[in-house]
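Chemist: take this sequence and fold it.
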Amino acid sequence: MTDSSPFILDVSHCLRDSMPEQFRKVGDTPVRIGAEMIGVSEGTEVVVDGVMTNLGGGVMVDATVTAPASGECVRCLAGLDKELSIHVSAVFSGSDDFITGDEADEDDDEVLEIVDNTVDITQAVIDEAVLNLPFNPSCENLGVDCRESGTDVPEPDGVSGEEEKVDPRWAALADKFQDLEEN
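Modeler: Okay, the predicted model is just below:
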């Protein structure tokens, strides 16, 4: 990651001041964000708006990330576009003794750390995007009918109410077997 990443935030002022600090950062994402079939492509402009709060030895970052996501319908393969808006909240430690407990549990998540007065929320953004985007996006997820997508793929069984249409993906096989049925 480079310092030009919108997900790398300078917390030096926040560590010196006890008041929460609002920030806005706009830049191109250095990595792809999202699931396999829908996500924010690398190099797409994202907007990160949020608040950094000094926790006395650590920093909490609450941010909203907004970016255009694109992908394909898993059913008809039509292009899908969606405005992605996710909320990320992460705590970063400034020292080893920031978060301690009576019993250390080795299974606990690793505490994120402040490095050179910066914090990196990239992984938190990726994780939250994967949880918020549909794993199998379809036109229906976005309130669009697959018939409106401009493809010849018929509706799933029991939905269309129209005469039976042959799926264009199987049309060649249907023609072949139709010849066999005529004999």
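
Chemist: hey, let's count contacts and neighbours off CA atoms from now on
Modeler: Will do.

Chemist: which residues touch the host helix or strand of Lys176?
Modeler: Using DSSP states H and E, Lys176 maps to helix 171-182. Here helix 171-182 makes contact (Cα atoms under 8 Å, 6 or more residues apart in numbering) with Val166.

Chemist: from the chain's centre, how far out does that helix sit?
Modeler: 43 Å (Cα atoms, centre = their mean, to the nearest Å).

Chemist: centroid residue for the protein?
Modeler: Nearest to the geometric centre of the chain sits Ala129, at 2.5 Å (Cα atoms, centre = their mean).

Chemist: would you mind measuring from Thr64 to Gly39?
Modeler: Thr64 sits 16 Å away from Gly39, taking Cα to Cα, to the nearest Å as the criterion.

Chemist: second input sequence below; structure requested for side-by-side comparison:
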Amino acid sequence: MSEHRTASRSAADHAPAGPWVIDTRDLGRRPGSSRSYHRSVPAGSPLGVPEVIEVPSDARVELGLLLEAVVEGVLVSGTVTAPTVGECSRCLDPLSGTVEVELTELFAYPDTATSATTDEDEVSRIVDDRIDLEPVVRDAIVLALTPVPLCSEDCPGLCPDCGRRWADLDPDHGHDKIDPRWAALRERFGGTEEEK
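Modeler: Presented below is the predicted three-dimensional model:
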């Protein structure tokens, strides 16, 4: 009974801790060995700029990755795809789309020259034979999102006077503007000659 418990605990210790974590023991440390991974993982929290453009928290992030053992660690490369929502920065219409990111990241073994000679934020690390993809993927997605999303490249935006979409207005749409210095006279005499 205690042997079974020890074996279960040992297996649990080496099990991936969440959908973003990959156990590299299956890959081994022999340079040149590789393995493909295809996963659909929950975003968990919004990625991007809230109310501008983001991957929503309930979205699924699709990972199509190749893990390759190299001398200094594990090289992760592949494609990350996720749906996006937001609003046009000119006309404020809702937007939806997809962000696709090409990912290439080295995860260093703890006992290598790369690990010893680089800062924590320079190179990702393999910890207990596991790699955590979440920080790398999140950073890549946020950097790939445009800070000024548009519904179309030629979106005319909003009329600055009435706030309506230029695309919905007549070509001759305009607003009469009166010089503020004449506004008091207009109020007193009920308008201009042209208006009478």
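
Chemist: what TM-score do the two superposed chains give?
Modeler: The TM-score (TM-score structural alignment, normalised by the length of structure 1) is 0.71; 161 aligned residues with a Cα RMSD of 3.3 Å.

Chemist: can you find the partner of the residue nearest to the centre of structure 1 in structure 2?
Modeler: Using TM-score structural alignment, the partner of Ala129 of structure 1 in structure 2 is Ile141.

Chemist: thought its match was touching Glu102?
Modeler: No. Counting by Cα atoms under 8 Å, Ile141 of structure 2 stays clear of Glu102, with 9.6 Å between them.

Chemist: sorry, back to before: so for Thr64 and Gly39 of structure 1, which sits in the more crowded spot?
Modeler: Gly39 (24 against 17; other Cα atoms under 10 Å).

Chemist: assumed Gly86 of structure 2 was part of a helix.
Modeler: No. Looking at Gly86 of structure 2 with DSSP: H, G, I helix; E, B strand; the rest coil, it is strand, so not inside a helix.

Chemist: contacts only, for it.
Modeler: Residues counted as contacts of Gly86 of structure 2 (Cα under 8 Å, 6+ apart) are 50-54, 94-96, 149.

Chemist: could you pull out the strands for structure 1?
Modeler: Ranges of strands in structure 1, per DSSP state E, are 8-10, 21-28, 33-34, 38-40, 45-54, 58-72, 79-93, 112-113, 118-120.

Chemist: let me have the ones you listed in a markdown table, extended by distance to Glu182 of structure 1.
Modeler: Output for the strands of structure 1, formatted as a markdown table (distance: least, Cα to Cα, whole Å):
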| stretch | distance to Glu182 of structure 1 |
| --- | --- |
| strand 8-10 | 67 |
| strand 21-28 | 59 |
| strand 33-34 | 49 |
| strand 38-40 | 44 |
| strand 45-54 | 58 |
| strand 58-72 | 38 |
| strand 79-93 | 39 |
| strand 112-113 | 69 |
| strand 118-120 | 66 |
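
Chemist: Thr151 of structure 1 is nearest to which of the ones you listed?
Modeler: With Cα to Cα as the criterion, Thr151 of structure 1 lies closest to strand 79-93 of those, at 10.4 Å.

Chemist: what range does the closest one cover in structure 2?
Modeler: Here strand 79-93 of structure 1 aligns to structure 2 at residues 94-108, judged by TM-score structural alignment.

Chemist: ok, and what's touching that stretch?
Modeler: 72-88, 114-115, 123-126, 131, 136-137, 140-141, 144-145, 151.

Chemist: run the last query once more with 7 Å
Modeler: 72-88, 114-115, 123-126, 140-141, 144, 151 (Cα atoms under 7 Å, 6 or more residues apart in numbering).

Chemist: hmm, Cys14 and Asn54 of structure 1 touching each other?
Modeler: Yes. With contacts defined as Cα atoms under 7 Å, Asn54 of structure 1 counts as touching Cys14 at a distance of 5.9 Å.
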